[in-house]
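Peer 1: the following comprises the amino acid sequence and a computationally predicted model.
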Amino acid sequence: MRWFISALVVLALVGGLWWVEQRQQAELTPDPATDLPSEPEDPQPRYPLPKPELHPAPAIEDQVADDTEGRTEEPIEPESEPRPPLPELADSDESATGALSDSLGNDFVDKWIKPEFVISRTVAVVNNLDGSAPALKTWPLRPLGSEPITQQRGNGDTLLWTAANAERYTELVDALDALPPEQAADLYARYYPLFQQAWEELGENEPYFNDRLIDVIDHLLATPEVALPFEVVPYESRLHFADEALQKETWGRKLLMRMGAAQAGMAKEWLRNFRNAVVEATDPPAP
């Protein structure tokens, strides 16, 4: 699977300050039972996934003879092989890359997927897609390996980001398109406890990673359609959009725009179907 896939300390400090203030009020108040505010309820997930079975189901033993009937019942066969338990997050790379290889093929995974910290890197990059670009070392994917294709525009510094750049993303988009979104959603749900653990270790304010994922996908689906070619200008070691409004867009949206309308359209359609499959698998919110 192509998992296209930032710590906050302020909230903890504010929470600690609130606790100290409440403690001081309790010491000065004669009847704390009536004066202290009630404990805030934990926020409920907006898109809660069903909890997967983390341990293999017990083997179904053959039925013994029924003495009262004087007969032996047929053994009950399990409907499917039980899934093995999930590994620890720190030991999950082999399992995660193996699952990706089953879906996308060994050659694709060997070429594109970094084999270390797969889940943690995916979580970190998802969290950045509606913000600024993360450092390359945090990406779960290897770089494209080809330079952008540009043409000179007039006599100034302006260049054209040409339509030929769409081909640089073809292999990745085709692999994504070949993976059924429902299958990807099932794999995601299977490994969700590890995604959630990686998210909690990241230390962000949003408590539930699946909520964050849905928000990011919705953000990407609203990416404006930009036709190739478009103008870019050199800035330090990068190429920026000449259109200031486009340059102010988030990293994830700019990634889709650089693919061209056709490739971006395929990616967005897959994301839309994947989102729907994930949402359909969620439990109803707690009352």
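Peer 2: Cool, the structure landed.
Peer 1: C-alpha only now, for contacts and for neighbours.
Peer 2: Noted.
Peer 1: report the secondary structure state of Val232.
Peer 2: When classified by DSSP: H, G, I helix; E, B strand; the rest coil, Val232 comes out as strand.
Peer 1: one more: Ser120?
Peer 2: Three-state secondary structure (criterion: three-state DSSP) places Ser120 in helix.
Peer 1: quick check: it vs Asn128, distance?
Peer 2: 13 Å (Cα to Cα, to the nearest Å).
Peer 1: between these two, point out the one with more neighbours.
Peer 2: Under the neighbour definition other Cα atoms under 10 Å, Ser120 and Asn128 were set side by side, and Ser120 has more, 24 against 17.
Peer 1: surely that one is in contact with Pro193?
Peer 2: No. Using Cα atoms under 8 Å, Ser120 is not in contact with Pro193, being 11.9 Å away.
Peer 1: now Leu194: which helix or strand?
Peer 2: Counting by DSSP states H and E, the element that carries Leu194 is helix 192-202.
Peer 1: pull out the buried positions in that helix.
Peer 2: The neighbour-count check on helix 192-202 (16 or more other Cα atoms under 10 Å) flags 192-200, 202 as buried.
Peer 1: for that helix, packing partners?
Peer 2: Counting contacts by 3 or more Cα pairs under 8 Å, 6 or more residues apart in numbering; DSSP states H and E, the secondary-structure elements packed against helix 192-202 are helix 118-128, helix 209-221.
Peer 1: please identify the most buried of these.
Peer 2: Of all the helices and strands packed on helix 192-202, helix 118-128 carries the top mean neighbour count, a mean of 22, counting by mean count of other Cα atoms under 10 Å.
Peer 1: what is the subsequent helix or strand relative to it?
Peer 2: strand 150-152.
Peer 1: what is the next helix or strand after that next one packed up against?
Peer 2: Proceeding N to C from strand 150-152, the next assigned helix or strand is strand 159-161, under DSSP H and E. Using 3+ Cα pairs under 8 Å, 6+ apart as the contact definition, the elements that strand 159-161 packs against are strand 150-152, strand 230-235.
Peer 1: let's bring in a second model and compare:
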Amino acid sequence: MNKNPLKSLDYDLLDHVFDMGGGYVLDFSNKTFSEFFFDELGIDIDNAHYCDIGNSKANRLRSYLRQASREDVLKVLGALWEYREVKRKRAGVKEGNPQYIAEFWQLIRRLGGTPPKHRAENDNAAPCEKMDDRIANDLLGKLMEVSNLDPQPRGYAFEKFLKELFDACGLSGRASFRLVGEQIDGSFEMVGETYLLEAKWTNQQVDASDLRAFNAKVEGKASWSRGLFISNSGFTEDGLLAFGSGKRLICMDGLDLSEILLGRLSFQNALSKKVRRAAETGRPFVRVRDLH
């Protein structure tokens, strides 16, 4: 049996950090709590093994932590922290308990984990408005080169272009970009949020079936993930209408990319504005030139 790495006072601290009063854990419902543990951590938190002190979400979490190894405790606490921070930042809520957070990271260090680098000064800062002229010109030239290529080499060149664009903008990649046919898959992180990426460079505009297929991928991942669909040829009006509103997808076309580079706009800033407009209107695609 694993020796419990947590002390009694540690559980009291976790109650404060993860809002475990009244048997709750953060804003999870029973369904999303189970899905989070299974999808993100491969843990069946509903197993009777973890209901020995009660069936509430908080009691199941406490039971798991008491039985888990130090490595698994770190893994679960890290995943819960990431979920907490994404939800807090997305809601625009300032940290209300800094003393508890400092103690939490002391606990992580004691368990052998590594707290993230301190970035508090950037947590609520808006992305910079402008892209460096030299970088923008270089990327714009490469985008023009991609457009002149034949279909097969064009797909790989577009993949390379997007990787360079994301690297230049300081986005944290969570997975390598991968070309499948004419479609590029990948993911990146921006301001603590994970975005799944799907990109296409074809002669045809993307229709509702492509949007629905990608949306299904996004909905099959963590509840805080978003999707960014980049289609150089754009999206059909009928497809966008049929796809509907209120989804977790943001759409971007080739004209948007050109507008960003020609205007020396920050990619993060343009994407943040698209996200805000989608939240306001429910529409996944609003052109960069129409964002104010």
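Peer 2: It's in. In this text the structure is predicted, and so the values were computed from the model without any measurement.
Peer 1: what's the TM-score for these two chains?
Peer 2: TM-score for the superposed pair, counting by TM-score structural alignment, normalised by the length of the first structure: 0.23. Supporting figures: 98 aligned residues with a Cα RMSD of 5.2 Å.
Peer 1: before we move on, the earlier item: what's the most buried one of the helices and strands packed on strand 159-161 of the first structure?
Peer 2: Among these, ranked by average contacts under mean count of other Cα under 10 Å, first place goes to strand 230-235 (a mean of 17).
Peer 1: what is it packed up against?
Peer 2: Taking 3+ Cα pairs under 8 Å, 6+ apart as contact, the helices and strands that strand 230-235 of the first structure lies on are strand 159-161, strand 238-241.
Peer 1: mind doing that once more with 10 Å?
Peer 2: Counting contacts by 3 or more Cα pairs under 10 Å, 6 or more residues apart in numbering; DSSP states H and E, the secondary-structure elements packed against strand 230-235 of the first structure are strand 150-152, strand 159-161, strand 238-241.
Peer 1: need the ones you listed in TSV with distance to Ile214 of the first structure, can you?
Peer 2: As requested, these are arranged in TSV below (distance: least, Cα to Cα, whole Å):
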stretch	distance to Ile214 of the first structure
strand 150-152	34
strand 159-161	30
strand 238-241	27
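Peer 1: so of the ones you listed, which one's packed in deepest?
Peer 2: Comparing those by mean neighbour count (mean count of other Cα under 10 Å), strand 159-161 comes out on top with a mean of 22.
Peer 1: next structured bit after that strand?
Peer 2: Scanning forward in sequence from strand 159-161 of the first structure by DSSP H and E, the next helix or strand is helix 170-178.
Peer 1: residues of that following helix that come out buried?
Peer 2: Using 16+ other Cα under 10 Å as the test for burial, helix 170-178 of the first structure gives 172-173, 176.
Peer 1: with stretch 177-191 of the first structure instead?
Peer 2: Under the neighbour-count criterion of 16+ other Cα under 10 Å, stretch 177-191 of the first structure has 181-182, 184-185, 187-191 buried.
Peer 1: cool, stretch 155-163 of the second structure as well?
Peer 2: Of the residues in stretch 155-163 of the second structure, those with enough neighbours to count as buried (16+ other Cα under 10 Å) are 155-159, 161-163.
Peer 1: from these, which land in helices?
Peer 2: Among these, the members falling in helices (DSSP state H) are 155-159, 161-163.
Peer 1: same list (those) but as TSV, adding distance to Leu74 of the second structure.
Peer 2: Formatted as TSV, those follow (distance: Cα to Cα, whole Å):
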residue	distance to Leu74 of the second structure
Gly155	40
Tyr156	38
Ala157	40
Phe158	38
Glu159	35
Phe161	37
Leu162	34
Lys163	31
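Peer 1: out of the buried residues of stretch 155-163 of the second structure, which comes closest to Lys274 of the second structure?
Peer 2: When those are ranked by distance to Lys274 of the second structure (Cα to Cα), Leu162 comes first, at 18.1 Å.
Peer 1: so who does that closest one touch?
Peer 2: Under the criterion of Cα atoms under 10 Å, 6 or more residues apart in numbering, the contact list for Leu162 of the second structure reads 139, 143, 168, 177, 184, 199, 230.
Peer 1: select only the buried ones of these in ChimeraX?
Peer 2: One line in ChimeraX is enough to select the buried members of the contacts of Leu162 of the second structure, burial here meaning 16+ other Cα under 10 Å:
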select :139,143,177,184,199,230
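Peer 1: between the contacts of Leu162 of the second structure, which sits nearest Phe36 of the second structure?
Peer 2: The nearest one, if we look at the contacts of Leu162 of the second structure relative to Phe36 of the second structure and count by Cα to Cα, is Phe177, at 25.1 Å.
Peer 1: looking at this, the closest one is in a strand?
Peer 2: Yes. Counting by three-state DSSP, Phe177 of the second structure is part of a strand.
Peer 1: distance of it relative to Ala79 of the second structure?
Peer 2: From Phe177 of the second structure to Ala79 of the second structure the distance is 23 Å (Cα to Cα).
Peer 1: check which helix or strand covers Asp15 of the second structure.
Peer 2: Assessed by DSSP H and E, Asp15 of the second structure sits inside helix 8-17.
Peer 1: nope, Lys87 of the second structure is what I was after
Peer 2: helix 70-90.
Peer 1: quick one: buried residues of that helix?
Peer 2: Of the residues in helix 70-90 of the second structure, those scored as buried under the neighbour-count criterion (16+ other Cα under 10 Å) are 70, 73-74, 76-78, 80, 83-84, 86-87, 89.
Peer 1: next secondary structure after that helix?
Peer 2: Assignment by DSSP H and E places the next element after helix 70-90 of the second structure at helix 98-110.
Peer 1: list the contacts for the nearest residue to Ala277 of the first structure once chain neighbours are set aside?
Peer 2: Sequence neighbours aside, Glu182 is the residue nearest to Ala277 of the first structure in space, at 5.6 Å (criterion: Cα to Cα, 6 or more residues apart in numbering). Residues in contact with Glu182 of the first structure, defined by Cα under 10 Å, 6+ apart, are 188, 270, 273-278, 281.
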